[in-house]
Each structure stands twice: as structure tokens, then as C-alpha cells.
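>>> below is the structure, and that's it, no one-letter string:
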């Protein structure tokens, strides 16, 4: 089973950004226990900026609507609810991207 994951990272090496402060997400594809980087998708952070938080969060959800999980260093309760309502699983972690993806692959939820 193949699926995509969005990762909030400021350095491309670690999961180290808050969901609402990320200005881009790194998109990875996981397939049969392996993963590969696909692309970087730029967004307007929902915490700050000129647009309203709700509008910006809606844009973020559209941008990552094809992913099954989002890995972030931190996330608030309302974005968690929004992600879950859109069938996207939020994960908070602060490890390097390789280790975070390996941990995600090991979870039973993503093996089926």
C-alpha cells in the first residue's frame, strides 16, 4: 500500500516545525516499507501572515489533502480536529526525518 506523508521541517533533516508556523511541507511517499522524497509544497503559515487563520488553514488542508499523515513538532487542538476530519493523521515528534518515517512505517495503522 502506498501513501503520502507531509513533514514540517525547516532544515530538511528534522521534524522541527509547528504545524501553524510551517511555510512548506516536505512530501514523502511510503510504499512497501520504503520511502522517498517527492516534493516540497509552499504554504502561508496559518499562525501569522496577512490572511485569516481559518482561510489559511483551509488553504493548507487543500495543499495536503492527498496525504495520509502529517509529522510536526507541535500542533494545536483545532488543527488536529481539522486534520482528523479530513482523514489525515497528525503525529507530533521531534526526531530526524529518517527515524520519524521509519517509526511511522512500523505502526500497525499504516501496515494495512
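Received, thanks. Remember, it's a predicted structure, so these values are computed and weren't measured experimentally.
>>> going forward, measure contacts between C-alpha atoms and count neighbours the same way
OK.
>>> so is the residue nearest the centre of the chain in a helix, a strand, or just coil?
For the chain, residue 70 is the residue whose C-alpha lies nearest the centre (Cα atoms, centre = their mean; 2.5 Å). Look at residue 70: counting by DSSP: H, G, I helix; E, B strand; the rest coil, its state is strand.
>>> ok, it touching residue 91?
Yes. If you go by Cα atoms under 8 Å, residue 70 and residue 91 touch, sitting 6.0 Å apart.
>>> quick one, helices of this structure?
53-63, 77-85, 97-106 (DSSP state H).
>>> and the second one, what does it pack onto?
Translated: helix 77-85. strand 89-92 (3 or more Cα pairs under 8 Å, 6 or more residues apart in numbering; DSSP states H and E).
>>> list the buried residues for the strand it packs on?
For strand 89-92, the buried set under the neighbour-count rule, 16 or more other Cα atoms under 10 Å, comprises 89, 90, 91, 92.
>>> need those in CSV with distance to residue 26, can you?
Formatted as CSV, those follow (distance: Cα to Cα, whole Å):
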residue, distance to residue 26
89, 16
90, 15
91, 15
92, 15
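>>> next up, a structure to set beside the first:
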């Protein structure tokens, strides 16, 4: 099973900036599709022009078992930190529906 994290306000669309997420929706995906496994709470990372590095470390630990995190927007710094723990930041599906976006990603990434 492949795990994907999503930054979402409502679980319907990928509609949160990485640094503004207070939780990530974790989906498990296999040949039968994707399903919500859990919602994992995190500390707010972005505080204007600077990020809370302690919060970043907790976010990395919270989603490091996921292969990718889907976000509406993400900065270069977080992208690099995520990559170091093996998580790909994806913003190509910003503001699109979660289910369709995950399926689209998986069909191209498999």
C-alpha cells in the first residue's frame, strides 16, 4: 500500500499551503483505489516570512512514511527538507479534488 498525505481544509480539495496545514489527511492507495486512513495533526509551520523549525521537524516525522504530500503551495525550503526524508512535495493539483488528483498522480507515477 502506498501512503499519500494531503493538506486539506475539508478532505474534498487540496486547498492548503504546506505551512498553513494543521493536519494532514493520510490516504492508503492500492489497486482498488485510495481510502482515507487517518488525519494526523501537526503544529502550524508558517509564521509570515519565517518558519518554525521545531514544527517542521514534527511535520517531517509525522508524514515521513508517505511517498508524497499534496499541497496547494509549498516553498523551496520545505521541498528540500521533505525530499531529505523521502517525501515528494506535489503542488500540481492545487485546489483540485482529492480523489481525482490522487488517482491521476498514481496513474502517472506507477
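That came through fine. What you see is a predicted model; the values in this text were computed from it and never measured.
>>> thinking again about what came up before, any chance of the helices of the first structure in a markdown table, plus distance to residue 9 of the first structure?
Below are those laid out as a markdown table (distance: least, Cα to Cα, whole Å):
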| stretch | distance to residue 9 of the first structure |
| --- | --- |
| helix 53-63 | 15 |
| helix 77-85 | 17 |
| helix 97-106 | 8 |
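>>> relative to residue 37 of the first structure, which of the ones you listed is closest?
helix 97-106 (10.6 Å; Cα to Cα).
>>> nearest to residue 46 of the first structure among the buried residues of strand 89-92 of the first structure?
Sorting the buried residues of strand 89-92 of the first structure by how near they are to residue 46 of the first structure, with Cα to Cα, puts residue 90 at the top with 16.1 Å.
>>> which residue is the nearest non-sequential neighbour of the closest one?
residue 70 (4.9 Å; Cα to Cα, 6 or more residues apart in numbering).
>>> contacting residues for that neighbour?
For residue 70 of the first structure, the contacting residues are 5, 6, 7, 8, 88, 89, 90, 91, by Cα atoms under 8 Å, 6 or more residues apart in numbering.
>>> thinking again about what came up before, looking at the helices of the first structure, which is nearest to residue 14 of the first structure?
Comparing these against residue 14 of the first structure with Cα to Cα, the closest turns out to be helix 97-106 (5.0 Å).
>>> how about the closest one: buried residues?
Judged by neighbour count (16+ other Cα under 10 Å), helix 97-106 of the first structure contains these buried residues: 97, 100, 101, 104, 105.
>>> export the residues you listed as CSV, with columns for distance to residue 40 of the first structure.
Output for the buried residues of helix 97-106 of the first structure, formatted as CSV (distance: Cα to Cα, whole Å):
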residue, distance to residue 40 of the first structure
97, 14
100, 17
101, 16
104, 19
105, 21
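>>> which one of the buried residues of strand 89-92 of the first structure is nearest residue 14 of the first structure?
For the buried residues of strand 89-92 of the first structure, the minimum distance to residue 14 of the first structure (Cα to Cα) is 12.1 Å, reached by residue 92.
>>> check contacts around that closest one.
71, 72, 73, 74, 75.
>>> tell me the spacing between the second one and residue 21 of the first structure.
When you say that, I think you mean residue 72 of the first structure. To residue 21 of the first structure, residue 72 of the first structure is 10 Å away according to Cα to Cα, to the nearest Å.
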